[in-house]
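Asker: Starting from these lines, generate the structure:
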Amino acid sequence: MPHRPMTPANWALLVATAASFASSVVLNKMLVGHLPPLTLAAARVLLALPFCLAALWLSGSKLPRDRDDRLTVFKVSLGVIAIPYCALAIGQQTIEGGLSGILYSTMPLFTLLAAHLMLPDEKLGARKLAGIGLGMAGVVAVIGPSLLGGLGGHLIAELITLLGPLAYAIATVLMRRSRHLDPVALTAGLFLSAALVLTPIALLVDRPWTLAFDASILGGLLALAVIGTIFPAALNYLLLQRVGATRASLGMFLMPFFAIAFGALFLDERLGAGAFLGLALIVAGSRLVTHVPRSPGAMRGGTLGPTKG
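Answerer: Below you'll find the model as predicted:
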């Protein structure tokens, strides 16, 4: 079935998807000052898990039963949920939400590098190497002031934050082994695996039963789980179905702009010129490596090129 063209409705869906992903960055930042990072990551997963299991039940799908499939789901859950959620929460103890969004926009670059190293049929050409170089120059521009100042807290937080998109990129390549799995079953399996990993760690390290939870914190956690976790995942799945992975990847380029805007609006954040220069270079580099020239068949309504990552 050919993908639909980029109609106004599909553009609106793309923008909504990017904005919803950006909301997770800002909502997470709002909660960082009230909860320890591991507890925040675990709570986000635990609150999102019932929605995933409900979707699994309603769809009639089953969790993966094959041993190899379960092992792949477990590994992928570390990369797309456990490590990114923890890295984001730890990094945001020091850096702004908008800056977190910029650093997360490096994911397409890391995905390409991971595919090059892990897949024999995904080697880098000159154009993609140039795009990666441009994007990494953007990373240097973003964290440049911290580098000049030595190994300070901001640099460490920025590097920890970068572990999120790096882990996500590696897991995206691993996820190719699970293409035969139903998307709803895969999502439920990922959140269940992440919950089994993060919950005992948070209990041991943070002892969350000693923390004070008021209504505003619980409301924020629920918003993060629904608006910032389940909602963007559902929108992204719908977007992939409608326009294909290549066009859907545009959402990653729009996401940091929304993160910056939301950070300024709700958190009164103001980023420096280096952050905006870095964002421009990262977006340009990512667009260069993910761009797929249209073939005559694609212009007549055929499928798009290979997926992002």
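Asker: all contacts plus neighbour counts: C-alpha atoms, from now on.
Answerer: Noted.
Asker: Next, count neighbours for Ala273.
Answerer: 11 (other C-alpha atoms under 10 Å).
Asker: Next, find the distance separating it from Pro145.
Answerer: Counting by C-alpha to C-alpha, to the nearest Å, the separation of Ala273 from Pro145 is 11 Å.
Asker: Which of the helices or strands spans the closest residue to His291 other than its chain neighbours?
Answerer: Distance criterion C-alpha to C-alpha, 6 or more residues apart in numbering; nearest residue to His291, sequence neighbours excluded, is Thr246 at 7.6 Å. Element membership for Thr246 (DSSP states H and E) is helix 245-248.
Asker: what separates that helix from the chain centre, distance-wise?
Answerer: 15 Å (C-alpha atoms, centre = their mean, to the nearest Å).
Asker: Does anything pack onto it? Which helices or strands?
Answerer: Using 3 or more C-alpha pairs under 8 Å, 6 or more residues apart in numbering; DSSP states H and E, the elements in contact with helix 245-248 are helix 231-243.
Asker: And the helix it packs on, what does it pack against?
Answerer: Packed on helix 231-243, when contacts are counted by 3+ C-alpha pairs under 8 Å, 6+ apart, are helix 8-32, helix 245-248.
Asker: so can I have CSV of the ones you listed showing distance to Arg287 and mean neighbour count?
Answerer: CSV is the format used below for these (distance: least, C-alpha to C-alpha, whole Å; neighbours: other C-alpha atoms under 10 Å):
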stretch, distance to Arg287, mean neighbour count
helix 8-32, 15, 22
helix 245-248, 10, 22
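Asker: could you redo the ones you listed as CSV and give each row distance to Val283?
Answerer: Formatted as CSV, those follow (distance: least, C-alpha to C-alpha, whole Å):
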stretch, distance to Val283
helix 8-32, 14
helix 245-248, 14
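Asker: out of the ones you listed, which comes closest to Phe257?
Answerer: helix 8-32 (8.3 Å; C-alpha to C-alpha).
Asker: any idea how far the following helix or strand past that closest one is from the chain center?
Answerer: Note on helix 8-32: by DSSP H and E, the next helix or strand toward the C-terminus is helix 37-59. In terms of C-alpha atoms, centre = their mean, the centre of helix 37-59 is found 16 Å from the chain centre.
Asker: Buried by neighbour count: which residues of helix 37-59 qualify?
Answerer: Going by neighbour count (16 or more other C-alpha atoms under 10 Å), the buried part of helix 37-59 is 37-49, 52-53, 55-56.
Asker: To compare with the earlier structure, here is another sequence to fold:
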Amino acid sequence: MSDQTSPQITATSWLMVATLGLVWGGTFMVQKLALEHLPPLWVAAGRLGFAALITTVIWQMRGGRMFRSDERDWPRLIWVSMLSAAVPFMLLAWAQQYVTSAFTGVSMAAVALIVLPLAHFLVPGERMTLRRTLGFLIGFAGVLILIGPAAFASSGSPLESLGQLACLSAAACYAVSSILMRRLPPLDPIGLSATTLLFGAALVIPLAALQHGAPAMPSAEGLAIVAVLGLVPTAAAGLLRILVIRTAGPVFMSLTNYQVPLWSVVFGATIMGEPLPGSLIWAALLILSGVALSQYGALQRLFFPNRV
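Answerer: A predicted model of the protein is given here:
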């Protein structure tokens, strides 16, 4: 089993989840800049390849050991690695040809709703209470309001239904990988991060070559942007994700999925000059209310430790 028998949510946990929401919310903006220099799959391949390289080097410098106890679970580790990056990257890359970006955003927010019942049955200390369920539903409603009618608009593609199914399957991959990751025996988080990224790179790089052919050498600016994508939202944030899941649990980690679209809209408006939706304030209030309701006990322990 994992290092902790039940989730341990601390002030550091909240800081890590807030950081992940901020970083991943800004990733879309940076990725948009990268797409001016490379085609989509090569952007994904570049960020994964760079992140896998740097994380693997750090892991090997630390001794290259994976499990920290005599207990071994290589089959589950392989599944976690595949479902954390390789499979959902492939599904989303195919699906986004046929679905709207709004639907993709909603499907990623749905990760939290998929995690909730899975954790109830499979993770100690993650029971699905009425308050927690209402909190997650309120947060999801906030995401729907933020995205607006575009969440339900059709792309007009004959393969849209299959594309939507692929998006939801990718969301399920992220949810299941979080559950499996929590249930792994004690291991080195950098080793797990390196393994996950290596699997992802091994899948996406050949796909990029098949789809786009060999990439032209980007400018120094393009290389720098891809390097930033690989270092910050992929390598560093991927390691943070692992640390949150292994300590605070997959349900707490899924709160990130409600923050990402919120920060994405804010960054798009303040930095990229995109229009600010009028629903932003109401959506933010619903998302924050949902987070507070679902994590009421953790917040109470954080701010009023003597009352618990």
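Asker: Any idea what the TM-score is?
Answerer: Overlay of the two chains. TM-score (TM-score structural alignment, normalised by the length of structure 2): 0.70; 293 aligned residues with a C-alpha RMSD of 4.6 Å.
Asker: rewinding a little: the helix or strand following the helix holding Thr246 of structure 1 to helix 8-32, inter-axis angle?
Answerer: Per DSSP H and E, the first helix or strand lying C-terminal to helix 245-248 of structure 1 is helix 250-266. Helix 250-266 of structure 1 and helix 8-32 are oriented at 50 degrees to each other (axes from the mean of the first three to the mean of the last three C-alpha atoms, to 10 degrees).
Asker: for helix 250-266 of structure 1, packing partners?
Answerer: helix 8-32, helix 97-104, helix 273-290.
Asker: which one of these lies closest to Ala137 of structure 1?
Answerer: helix 273-290 (6.8 Å).
Asker: what comes into contact with the closest one?
Answerer: 99, 102, 105-106, 108-109, 112, 127-144, 246, 249, 253, 256, 308 (C-alpha atoms under 8 Å, 6 or more residues apart in numbering).
Asker: are any of the residues you listed buried, and which?
Answerer: Applying 16+ other C-alpha under 10 Å to the contacts of helix 273-290 of structure 1 flags 99, 102, 105-106, 108-109, 112, 128-129, 131-144, 246, 249, 253, 256, 308 as buried.
Asker: So which of those sit within helices?
Answerer: Using DSSP state H, the members of these that fall within helices are 99, 102, 108-109, 112, 128-129, 131-144, 246, 253, 256.
Asker: Quickly note the distance from the residue nearest to His291 of structure 1 to Leu277 of structure 1.
Answerer: In terms of C-alpha to C-alpha, Thr246 of structure 1 sits 25 Å off from Leu277 of structure 1.
Asker: repeat for Asp268 of structure 1
Answerer: 20 Å.
Asker: got it, and Gly91 of structure 1?
Answerer: 21 Å.
Asker: next one: Arg179 of structure 1
Answerer: Taken as C-alpha to C-alpha, the span from Arg179 of structure 1 to Leu277 of structure 1 is 37 Å.
Asker: quick revisit: who has more neighbours out of Gly91 and Leu277 of structure 1?
Answerer: Legend: neighbour count by other C-alpha under 10 Å for Gly91 of structure 1 and Leu277, higher for Gly91 (27 against 16).
Asker: Double-check the more buried one against Gly153; I have them as touching.
Answerer: No. Assessed by C-alpha atoms under 8 Å, Gly91 of structure 1 is found out of contact with Gly153, at 9.5 Å.
Asker: any shared contact partners between those two?
Answerer: With C-alpha under 8 Å, 6+ apart, Gly91 of structure 1 and Gly153 have no common neighbours.
Asker: Now check structure 2 for the residue matching Pro36 of structure 1.
Answerer: The pairwise alignment with structure 2 assigns Pro36 of structure 1 to Pro39, based on TM-score structural alignment.
Asker: which one is its match nearest to, not counting chain neighbours?
Answerer: His212 (7.2 Å).
Asker: so what corresponds to that neighbour in structure 1?
Answerer: For His212 of structure 2, the residue aligned by TM-score structural alignment is Asp206.
Asker: neighbours of that match, just the number please.
Answerer: Neighbour number of Asp206 of structure 1 under other C-alpha under 10 Å is 16.
Asker: swap in the one 10 residues further on?
Answerer: Neighbour count for Ser216 of structure 1, taken as other C-alpha under 10 Å: 10.
Asker: Just to confirm, what residue in structure 2 is aligned with it?
Answerer: So Ser216 of structure 1 corresponds to Glu221, using TM-score structural alignment.
Asker: host element of its match?
Answerer: Secondary structure (DSSP H and E) places Glu221 of structure 2 in helix 220-229.
Asker: mean per-residue distance, that helix to structure 1?
Answerer: Following the fit onto structure 1, the mean deviation recorded for helix 220-229 of structure 2 is 1.5 Å by mean C-alpha distance after the TM-score superposition for structure 1.
Asker: which other helices and strands contact that helix?
Answerer: Against helix 220-229 of structure 2 (3+ C-alpha pairs under 8 Å, 6+ apart) you get helix 11-34, helix 40-61.
Asker: Dump those helices into CSV; add distance to Gly191 of structure 2 as well.
Answerer: Output for those, formatted as CSV (distance: least, C-alpha to C-alpha, whole Å):
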stretch, distance to Gly191 of structure 2
helix 11-34, 19
helix 40-61, 6
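Asker: Between the ones you listed, which one is closest to Ala269 of structure 2.
Answerer: Taking those one by one with C-alpha to C-alpha, helix 11-34 is closest: 10.4 Å.
Asker: now that closest one and helix 220-229, what's the angle there?
Answerer: Using the same axes, to 10 degrees: helix 11-34 of structure 2 against helix 220-229 is 160 degrees.
Asker: what sits up against helix 11-34 of structure 2?
Answerer: With C-alpha under 8 Å, 6+ apart as the criterion, helix 11-34 of structure 2 contacts 43, 222, 225-226, 229, 232-233, 237, 240-241, 244, 247-248, 253, 255-257, 259-264, 267-268, 272, 302.
Asker: sorry, back to before: for Leu190 of structure 1, find the nearest of the helices and strands packed on helix 250-266 of structure 1.
Answerer: helix 8-32 (17.8 Å).
Asker: report the angle between the axes of that closest one and helix 97-104?
Answerer: 120 degrees.
Asker: any idea of the angle helix 8-32 of structure 1 forms with helix 231-243?
Answerer: 160 degrees.
Asker: Distance from helix 8-32 of structure 1 to the middle of the chain?
Answerer: On C-alpha atoms, centre = their mean, the centre of helix 8-32 of structure 1 falls 11 Å from that of its chain.
Asker: One more: stretch 233-253 of structure 2?
Answerer: With C-alpha atoms, centre = their mean, you get 9 Å for stretch 233-253 of structure 2.
Asker: Quick one: end-to-end distance for that stretch.
Answerer: 15 Å.
Asker: swap in stretch 177-195 of structure 2?
Answerer: So stretch 177-195 of structure 2: terminal residues 13 Å apart, C-alpha to C-alpha.
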